[in-house]
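**Q** Need a 3D model of the following:
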Amino acid sequence: MSYLVIVDLGSNSARMVVEQLNDDGTYTEVLREKKDTRIAQYMGPELMLKEEPMVRTIAVLKYFQSRYQTYNPEVRAITTAAVRMAANQADFLRRVKSEVGIDFKILTGEEEAHYDYLGVMATLKIQNAVILDTGGASVELIAVNNGLSTAEVSLPFGAVSLSEKYNLANEINQVDINLANRDICEQYAPLSWLNHQIGDPVILLGGANRSLARMARTYSGEAEVNHIHGYEMSVTMVENIFDDIRHMTRQEREHVAGLEVSRADIIISGLLPLLNLMHMISAPKVIFSESGVREGLISETLKND
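**A** From the prediction side, this is the model:
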């Protein structure tokens, strides 16, 4: 028996999971933590990580370390879009190594998409679908046909970057939504393989999409709001929830049951990639997955051991 820690530094939040690797090839979750860090905040067109988000992130990484170090685990630390795109990524990672002692691997967009695929397929029985992982600064899309991945791509926009670029944090103007939609559709357009996924469901990963599931389960009166893995929702319900919250102020969204206060300024932008994808492929429904990159890494680690 041994222990594996996955530290996943995303563009909006950082997550840490401790897994007990059992001798029979199975694994058991021991500890899971999530903190909002928003490392992508205020990066701007110059793509520079700013001091305040870096300090905030390093403090969270130190906290994570204090929680997992007693297990004496193998540590696999990954980071994704914001650090991947940052002009000062090398300086930031040197600082993390110096202050925390963690070496991060920067996943390419394609690697992130592939780990998403592995994580989803390890826990959901999917034959034909499009997987969508909406992060803070990127989205990953994976085509699944007959249970196999046939396309894995990453696009450089996400909930945080769209919110900042198109002023979608506070009171929402339809003109700004239209501009964001046009941007998203222009980046989807070269993905010709989407034409072969018409009528397939969308499998959802990412914080904004998890918030959507919790809001829907709250509206539906579900007793266990946070049990979203495998939860299915109609396209009509997705559209209705979006229509409700897009007419709210940020302060009103902060009080929506099922929506984290910290996501009130990025939930509108965070749902636009899904809305545009659903319409583009005429998806009949969406299915939520709580297994993604981290579970994909665990699956790979067990396979290689």
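**Q** all contacts plus neighbour counts: C-alpha atoms, from now on.
**A** Fine.
**Q** Now do the helices in the stretch 151-300 of the chain.
**A** With DSSP state H, counting those that start in this stretch, the ranges of helices along the stretch 151-300 of the chain come out as 159-165, 174-188, 207-219, 235-246, 250-253, 267-281, 293-304.
**Q** how about the ones you listed, which one is nearest Glu99?
**A** Across these, Glu99 has its closest neighbour in helix 293-304 (23.9 Å, C-alpha to C-alpha).
**Q** Tell me which residues of the closest one come out buried.
**A** For helix 293-304, burial by neighbour count (16 or more other C-alpha atoms under 10 Å) applies to 293-299.
**Q** for stretch 113-123, same thing?
**A** 113-121.
**Q** what sits up against it?
**A** 131, 133, 140-142, 147, 149, 152-154, 289-297, 299 (C-alpha atoms under 8 Å, 6 or more residues apart in numbering).
**Q** go on, stretch 16-33?
**A** By C-alpha under 8 Å, 6+ apart, the list of residues contacting stretch 16-33 from outside reads 1-8, 15, 34, 64, 68, 302.
**Q** Filter those residues down to the ones in helices?
**A** 64, 68, 302 (DSSP state H).
**Q** Quick check: closest non-adjacent residue to the first one.
**A** In other words, Phe64. Once flanking residues are discounted, Phe64 sits nearest to Met16: 6.8 Å by C-alpha to C-alpha, 6 or more residues apart in numbering.
**Q** sorry, back to before: can you name the two of the buried residues of stretch 113-123 that sit furthest apart?
**A** The widest separation within the buried residues of stretch 113-123 (C-alpha to C-alpha) is 12.4 Å, between Ala113 and Met121.
**Q** Looking at the contacts of stretch 16-33, which are in strands?
**A** Under the assignment DSSP state E, the contacts of stretch 16-33 contribute 2-8, 15, 34 to strands.
**Q** Also this sequence, please, to line up against the first:
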Amino acid sequence: MENLVVIDLGSNSVRMTISEIDEAGTPNTVNQVKRYVRLSENMGAEQVLQPEAIDRTLEALREFKKIYTELDAPQIKAVATAAVRQASNQKQFLKLVKDELDLTFDVISGTTEARYDYLGVVHTLSIINGLLVDTGGASSELILVQNRQMKHVVSIPLGSVTLSQAYLESDKVQADSLFSAMTFVNNVFNDVWWLNEAKNLPVIGLGGANRTLAKINRRNKNFLNFEDVHGYKLGADDVYATLTQLLGLNLAERKKVPGLSKDRADIIIGGLIPVALLMRLLDSQQITFSNAGLRDGILFERIEQIKSAID
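**A** Model (predicted):
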């Protein structure tokens, strides 16, 4: 039995999944933990991780360590994505984590992050063709899937934290700010030459902002387990209506929206602009949500390694 610990350090949150994998490569997820750390907060044009954000992250990782050190011989796979990838003080941060927690992070590229997203989705959803959209805190990954194969992939600088901080008010979003943010996002999409190949295809949404979109709608429709969004489908009109609803609210009002975490209320509009504009650009009529992504992709990769060793 192998205890696989996967830690995903993102721009907005850090997450840990612990899975038991038996000798045949069959997994069983036994624990999942998430902490909001806002690592990319106030990085600025110099792309510097700030002391307050680093402290929040270290505190969360200390909590994680208390959990995984109780396991028998844990196999730890720790990956860091956009915030650390972009940080000018990346080396200092990684050394601090290593010195204080004896934890080594692998800073993965946007392409590698997208590949793990793809593995997580195709192993858990019956997707034949579609566009995977993983909207994180500081970047988004787009993956074009055709015949269940990854055809094109790109990581772009659109994230819920960075878009919100660069363009949007944290309280009531103003029209000129919204227009500036949407113009920036459209310009980024226009630079992705292969996006037209995704025209009319369904979108598959990953990442905290996109999953929140599903949770809000499931709460509105009185689903018993509104957080179970894996495989949930939503029409384009519902996507646009939800974003319109949120734009009409100030921060205090957004914090009261059922299905929307108070920790995400100040960045949710920035997080939903990319998927809403993308669906309009591609004339996509439906989005399917996935709870499986990067951490699941790492798990499935490890399972394949174990099975290959058996064969």
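**Q** if we can go back for a sec, quick one: the buried residues of helix 293-304 of structure 1 as JSON lines, columns for distance to Leu47 of structure 1 too.
**A** Shown next, in JSON lines, are those (distance: C-alpha to C-alpha, whole Å):
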{"residue": "Val293", "distance to Leu47 of structure 1": "24"}
{"residue": "Arg294", "distance to Leu47 of structure 1": "26"}
{"residue": "Glu295", "distance to Leu47 of structure 1": "29"}
{"residue": "Gly296", "distance to Leu47 of structure 1": "28"}
{"residue": "Leu297", "distance to Leu47 of structure 1": "27"}
{"residue": "Ile298", "distance to Leu47 of structure 1": "31"}
{"residue": "Ser299", "distance to Leu47 of structure 1": "33"}
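**Q** And those residues, which is closest to Ile245 of structure 1?
**A** Val293 (28.6 Å).
**Q** Contacts only, for Val261 of structure 1.
**A** By C-alpha under 8 Å, 6+ apart, Val261 of structure 1 lies in contact with 253-255.
**Q** Name the residue closest to the centre of structure 2, please.
**A** By C-alpha atoms, centre = their mean, structure 2 has its centre lying nearest to Gly207, at 2.8 Å.
**Q** and the gap between that residue and Asp134 of structure 2?
**A** Taking C-alpha to C-alpha, to the nearest Å as the measure, Gly207 of structure 2 and Asp134 of structure 2 are separated by 5 Å.
**Q** for Ser13 of structure 2, same thing?
**A** Ser13 of structure 2 is 14 Å from Asp134 of structure 2, where distance means C-alpha to C-alpha.
**Q** Asp171 of structure 2 too?
**A** 25 Å.
**Q** go on, Val192 of structure 2?
**A** Val192 of structure 2 is 15 Å from Asp134 of structure 2, where distance means C-alpha to C-alpha.
**Q** Which one's more surrounded, the two?
**A** Neighbour totals were compared for Val192 of structure 2 and Asp134, and Asp134 leads with 30 against 14 (other C-alpha atoms under 10 Å).
**Q** what's near enough to touch that one?
**A** So Asp134 of structure 2 contacts 117, 140-142, 205-207, 210 (C-alpha under 8 Å, 6+ apart).
**Q** Could you dump those into a markdown table with distance to Tyr240 of structure 2 added?
**A** Output for the contacts of Asp134 of structure 2, formatted as a markdown table (distance: C-alpha to C-alpha, whole Å):
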| residue | distance to Tyr240 of structure 2 |
| --- | --- |
| Asp117 | 25 |
| Ser140 | 19 |
| Glu141 | 21 |
| Leu142 | 20 |
| Gly205 | 15 |
| Leu206 | 17 |
| Gly207 | 18 |
| Asn210 | 13 |
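**Q** Filter these down to just the ones in strands.
**A** Reading strands off these with DSSP E, I get 140-142, 205-206.
**Q** Let's see if you can find the most crowded of those residues.
**A** In those, the most neighbours by other C-alpha under 10 Å go to Gly205, 29 neighbours.
**Q** ok, and the closest non-adjacent residue to Leu251 of structure 2?
**A** Here the residue nearest Leu251 of structure 2, using C-alpha to C-alpha, 6+ apart, is Asp171, at 4.5 Å.
**Q** My guess is that neighbour contacts Ile267. True?
**A** No - with contact defined as C-alpha atoms under 8 Å, Asp171 of structure 2 does not reach Ile267; the gap is 9.8 Å.
**Q** So the two - more neighbours on which side?
**A** Ile267 (24 against 16).
**Q** And that one, what's its match in structure 1?
**A** Under the alignment (TM-score structural alignment), Ile267 of structure 2 maps onto Ile266 of structure 1.
**Q** Who are the contact partners of that match?
**A** Neighbours of Ile266 of structure 1 in contact, by C-alpha under 8 Å, 6+ apart: 159-160, 163, 168-169, 208.
**Q** ok, now with 6 Å
**A** Counting by C-alpha atoms under 6 Å, 6 or more residues apart in numbering, Ile266 of structure 1 touches 159-160, 163, 169.
**Q** ok so, going back, among the helices of the stretch 151-300 of structure 1, which is nearest Ala77 of structure 1?
**A** helix 293-304 (9.9 Å).
**Q** By how much does the closest one deviate from structure 2 on average?
**A** Here helix 293-304 of structure 1, set against structure 2 after superposition, deviates by a mean of 0.8 Å using mean C-alpha distance after the TM-score superposition for structure 1.
**Q** Contacts for that helix next, please.
**A** 115-116, 118-119.
**Q** at 10 Å instead, please
**A** 4-8, 15-17, 19, 21-22, 25-27, 76-78, 111-123, 133, 205 (C-alpha atoms under 10 Å, 6 or more residues apart in numbering).
**Q** So which of those belong to helices?
**A** Per DSSP H, the contacts of helix 293-304 of structure 1 map to helices at 111-123.
**Q** Thr236 of structure 1: which of these is nearest?
**A** Among those, and counting by C-alpha to C-alpha, the member closest to Thr236 of structure 1 is Val120, at 23.9 Å.
**Q** how close does that closest one get to Ile287 of structure 1?
**A** From Val120 of structure 1 across to Ile287 of structure 1, the span is 11 Å (C-alpha to C-alpha).
**Q** can you list residues touching both of those two?
**A** With C-alpha under 10 Å, 6+ apart as the test, Val120 of structure 1 and Ile287 both reach 131, 203-205.
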